[in-house]
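Colleague: need a 3D model of the following:
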Amino acid sequence: MLRLLSRPAVRLVERYLPDPYIFVLLLTLVASAAAIGVERQTPLAVIRYWGDGFWGLLEFSMQMLLVLITGFMLANTPPVQRLLDRLAAQAGTAPRAIVLVTLISMAASWINWGFGLVVGALFAKELARQVRVDYRLLVASAYSGFIVWHGGLAGSIPLTIATDGHFTAERIGVIGTGSTIFSVFNLVLVMVLFIVVPLVNRMMLPPEEESIHVDPKVLKTTQRERQHISRPAERLENSRALAWLVGIPGLLFLVDHFVLRGGGLNLNIVNFLFLFLAIVLHRTPRRLLNSLQEAIQGGAGIVIQFPFYAGIMAIMVESGLAETFAQSFASLANADTLPFWSFISAGIINLFVPSGGGQWAVQAPVMLPAAETLGADIPRVAMAVAWGDAWTNLLQPFWALPVLAIAGLKAKDIMGFCLIQLIVTGIIISAALTFL
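Modeller: Below you'll find the predicted structure:
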């Protein structure tokens, strides 16, 4: 049945979903029109919100670009290539490949969302080199594992409210992760998704005659042959000692961060880990630079689109439009249904404000007073916003850009399959938030 349902979904998305750049332009116009029509903002005010916020994601844009580049360079090292080869060899068949890439992606995303995006995409490419499987579904399966990130160790909303002095601390205090990430309802929900998401992906596998495959030679990354070294500069470029003198201290810093100081994973640490492992494992600066030249080609979408999303977020927040959306859903709720409506409103707002921290900044001033008035469970409401933010990422190409760049696909190639997952996971998460 899911295979039959996925066919029209894939055709619909392939036909009507535009390139992510066109998508972000359309979202810009929709957000601007809504701010003018709903919030009675003047066109000049909206343009100012948009322009002032346009560069608000520069740091994050660079972080995401580095996720793509450093992850690619690490995967292109000989030791990691051998490891991916061995893991991919365990699949053997197309159904196993689909299930395996989903589970690997989900596990990595639960640990850290940036780690999950890169690992899933790179593993999907390696599987496609060894197993004859529909490449679109394989990459979609890798991306679908991202659904669990906000219920995992790097979930920005539960970590925010667990931090001393967070911006809502005076209202709700500090809520430990035992009430959010490690609560019974959240752990049960994550476990259910670990079972259901791979099975749904497996059941969407097209028959062989309808599958779209990719030539393994196209996916293979190759290092350039080592040239004859004649100049002193070339000796430095091919010096293992130079690479290791810089790379090994970087790895020692990570040991200090994790072991001696008890630090955790964040996006900067993930990028630092990927980069310095790549420096050491490539063994020479020249090999690293060759890999960098290949990696950078996929980063154009991130560079051009993320500033537009920053502008959209500014329009939604500064005009009051996001708050109006949240209030309209909160007004429908009672104590039992507020988590559900928080989840739905967060999912809608996420299409325009694709940021976990941004989501909570917008919705907390609305949902927390509503939770207090209705007597709803505040940790559950916070997690509902977190899951809503993660849920519609299955439809929002913002987070898929690094995956698509690594895989060499377009959003329309995978979003039809993700649409089915959006429906299935939406039902499961809604039920868990309401009844568990």
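
Colleague: for the rest of this, base every contact and every neighbour count on C-alpha atoms.
Modeller: Fine.

Colleague: how many neighbours does the nearest residue to Ile212 once chain neighbours are set aside have?
Modeller: Once flanking residues are discounted, Ile212 sits nearest to Asp134: 4.9 Å by CA to CA, 6 or more residues apart in numbering. By other CA atoms under 10 Å, the residues close to Asp134 number 20.

Colleague: ok, Asp134 to Ala89 distance?
Modeller: With the distance defined as CA to CA, to the nearest Å, Asp134 ends up 17 Å from Ala89.

Colleague: can you check Lys125 too?
Modeller: With CA to CA as the criterion, Lys125 and Ala89 are 13 Å apart.

Colleague: what about the two, which has more around it?
Modeller: Between Lys125 and Ala89, counting by other CA under 10 Å, Lys125 is the more crowded of the two (24 against 16).

Colleague: second input sequence below; structure requested for side-by-side comparison:
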Amino acid sequence: MLRVLSRPATRLMESWLPDAFIFVLVLTLLAAIAALTTQDVTPIALIAIWGDGFWSLLQFAMQMLLVLVTGFILASSPPVRKILQWIAGLATSRGSAIILVSLVSLAASWINWGFGPVVGAIFAKELARQIRVDYRLLVAAAYSGFVIWHGGLSGSIPLTIATEGHFTADQIGVLPTSETIFAPWNLVIVIAVVIVVPLVNRLMLPLESEQVLVDPAKLDDNVAPPPVSPYATPAERLENSPILMWLIGIPGLIWLATYFAGGGGINLNVVNFLFLFLGIVCHGTPRSLLMALDDAVRGGAGIVIQFPFYAGIMAIMTDTGLAASLSGWFVSISTADSLPFWSFISAGIVNIFVPSGGGQWAVQAPVMLPAAESLGADVAHVVMGVAWGDAWTNLLQPFWALPMLGIAGLKPRDIMGFCVVQLLITGVVIGGLLYLM
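Modeller: So this is what the prediction gives:
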């Protein structure tokens, strides 16, 4: 049934879903029209809000670009590629390849959201080199694991409210992760997602006659550097010498060891630092690393041009009050028992326009927390409803898919048909469990 359902969904997305840049332009216009028609804002004021917020994600955009580049550099190094080849060798059939990439992506995303998409995409490419399986579904399966991130160790909303002095501490105090991420009911949702996502991906596997395959030769990202000529210049010898890489790479790894030994946590900068310095050590020579870098940066164009537009959309949604109004409407139809579910749905809709967990919580917290208090709803359930909703519609929002699509060499329309099916099913599972528990 899911295979049959995925066919029209895939054809629909391939025909109607535009390039990711066109998608963000359409979202900008939709957000602007909604703000003008529902909020007390003039066109000139709206343009000012949009323009003032346009560059607010520059630091984050650079971090995301580095996630793509440093992750690619590490994965293309000879030792890591051998490890990926060994893990990929565990898949002995088309179906087992889909399940394996789903599980690897789910595990990586639960540990840290920065790991998930990059590790998933790189592993999908390695599987495609070894097994003749539909490449679109393989990459979609890798991305679908990202749905778990906000219920995992790097969930920005539960980590925010577990931090002393967070901006809503006067309302709810400090909620430890034992009440959110590690609460038994949240772990039940995590386990359900880990079971459902690989199963759904496997059941969408097209027939062999309907597969879209990729030539394994086109997946080769890096060519080994040529041997050093006996007549090489001093500069060429330096580029092919491991000495500089060791002198820089080893101190970087020592810093990481002391950082984690001192109780440091994983954030986006630490992920990039880890990827980069492991990549430096594993590549061995500057020439090898630079060749991988040349391949990596080709996939980053989407991040560079699209993230500023998303920053503008976020400014429209937050500064005009549109996101708060949308959340308030869902609160108005909620009860104490149903508020976590409607928080999940409202967060899913807001996430399409504000694809940032921390930014979304800043918008929705002033609406959801007073509602939880007035209705007598469990605050931890409401908070995680928002968190899961934020993660859920990432299956439809190409914002977070851009780094992995850059690595995989695909466009959003190639994978979104499968992701829409996954969106519908995981929405029922996560939303249903939030309501029941």
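
Colleague: ok, back up a step: ok, the residue nearest to Ile212 of the first structure touching Arg202?
Modeller: No - using CA atoms under 8 Å, Asp134 of the first structure is not in contact with Arg202; the gap is 11.1 Å.

Colleague: mean per-residue distance, the longest helix that the first structure contains versus the second structure.
Modeller: Counting by DSSP state H, the longest helix found in the first structure is helix 411-435. For helix 411-435 of the first structure, the mean deviation from the second structure after alignment is 0.5 Å (mean CA distance after the TM-score superposition for the first structure).

Colleague: list the contacts of that helix.
Modeller: Applying CA atoms under 8 Å, 6 or more residues apart in numbering, the contact partners of helix 411-435 of the first structure are 2, 5-6, 9-14, 17-20, 136-137, 139-140, 144, 185, 189, 193, 197, 200-201, 204, 336-337, 339-340, 343, 380, 384, 387, 391-392, 394-395, 397, 400, 404.

Colleague: average distance between the helix or strand encompassing Gly302 of the second structure and the first structure?
Modeller: Take DSSP states H and E as the rule and Gly302 of the second structure turns out to sit in helix 301-319. Here helix 301-319 of the second structure, set against the first structure after superposition, deviates by a mean of 0.3 Å using mean CA distance after the TM-score superposition for the first structure.

Colleague: tell me the helix or strand right after that helix.
Modeller: Next along from helix 301-319 of the second structure, by DSSP H and E: helix 322-332.

Colleague: what are the buried residues along stretch 45-62 of the first structure?
Modeller: Neighbour-count burial for stretch 45-62 of the first structure, counted by 16 or more other CA atoms under 10 Å, picks out Ala45, Val46, Arg48, Tyr49, Trp50, Gly51, Gly53, Phe54, Trp55, Gly56, Leu57, Ser61.

Colleague: mind checking which of those residues land in helices?
Modeller: Using DSSP H, the buried residues of stretch 45-62 of the first structure in helices are Ala45, Val46, Arg48, Tyr49, Trp50, Gly51, Gly53, Ser61.

Colleague: make a markdown table out of those residues and add distance to Ala361 of the first structure.
Modeller: Supplementary listing: those in a markdown table, determined by distance: CA to CA, whole Å:
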| residue | distance to Ala361 of the first structure |
| --- | --- |
| Ala45 | 21 |
| Val46 | 20 |
| Arg48 | 21 |
| Tyr49 | 17 |
| Trp50 | 18 |
| Gly51 | 20 |
| Gly53 | 15 |
| Ser61 | 19 |
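
Colleague: which one of those sits closest to Asn290 of the first structure?
Modeller: Ser61 (23.0 Å; CA to CA).

Colleague: burial check on the nearest residue to the closest one once chain neighbours are set aside, number of neighbours?
Modeller: Leaving out its chain neighbours, the residue that sits closest to Ser61 of the first structure by CA to CA, 6+ apart is Phe306, at 6.2 Å. When counting by other CA under 10 Å, one arrives at 24 neighbours for Phe306 of the first structure.

Colleague: would you mind measuring from Phe306 of the first structure to Pro339 of the first structure?
Modeller: Taking CA to CA, one finds Phe306 of the first structure at 30 Å from Pro339 of the first structure.

Colleague: ditto for Met73 of the first structure
Modeller: 41 Å.

Colleague: so between those two, which is more surrounded?
Modeller: Pro339 (30 against 27).

Colleague: mean shift between the host helix or strand of the more buried one and the second structure?
Modeller: Here Pro339 of the first structure, judged by DSSP H and E, is contained in helix 338-350. Following the fit onto the second structure, the mean deviation recorded for helix 338-350 of the first structure is 0.4 Å by mean CA distance after the TM-score superposition for the first structure.

Colleague: what element comes up after that helix heading to the C-terminus?
Modeller: Remark: after helix 338-350 of the first structure, the chain's next helix or strand is helix 356-374, criterion DSSP H and E.

Colleague: what's that next one packed up against?
Modeller: Applying 3 or more CA pairs under 8 Å, 6 or more residues apart in numbering; DSSP states H and E, one finds that helix 356-374 of the first structure contacts helix 156-161, helix 321-330, helix 338-350, helix 378-391.

Colleague: what's the closest of these to Thr221 of the first structure?
Modeller: helix 378-391 (31.4 Å).

Colleague: can you give me how far the closest one is from the chain middle?
Modeller: 16 Å (CA atoms, centre = their mean, to the nearest Å).

Colleague: that one vs the second structure, mean deviation?
Modeller: Looks like 0.3 Å for helix 378-391 of the first structure (mean CA distance after the TM-score superposition for the first structure).

Colleague: for that helix, packing partners?
Modeller: Checked by 3+ CA pairs under 8 Å, 6+ apart, helix 378-391 of the first structure has helix 156-161, helix 338-350, helix 356-374, helix 411-435 packed alongside it.

Colleague: and these as a markdown table, adding distance to Leu254 of the first structure?
Modeller: A markdown table is the format used below for those (distance: least, CA to CA, whole Å):
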| stretch | distance to Leu254 of the first structure |
| --- | --- |
| helix 156-161 | 21 |
| helix 338-350 | 33 |
| helix 356-374 | 26 |
| helix 411-435 | 35 |
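
Colleague: which of those is buried the deepest?
Modeller: helix 338-350 (a mean of 26; mean count of other CA atoms under 10 Å).

Colleague: find the nearest non-adjacent residue to Glu236 of the second structure, please.
Modeller: Val228 (7.7 Å).

Colleague: so who does that neighbour touch?
Modeller: Per CA under 8 Å, 6+ apart, neighbours of Val228 of the second structure: Glu236, Arg237, Asn240.
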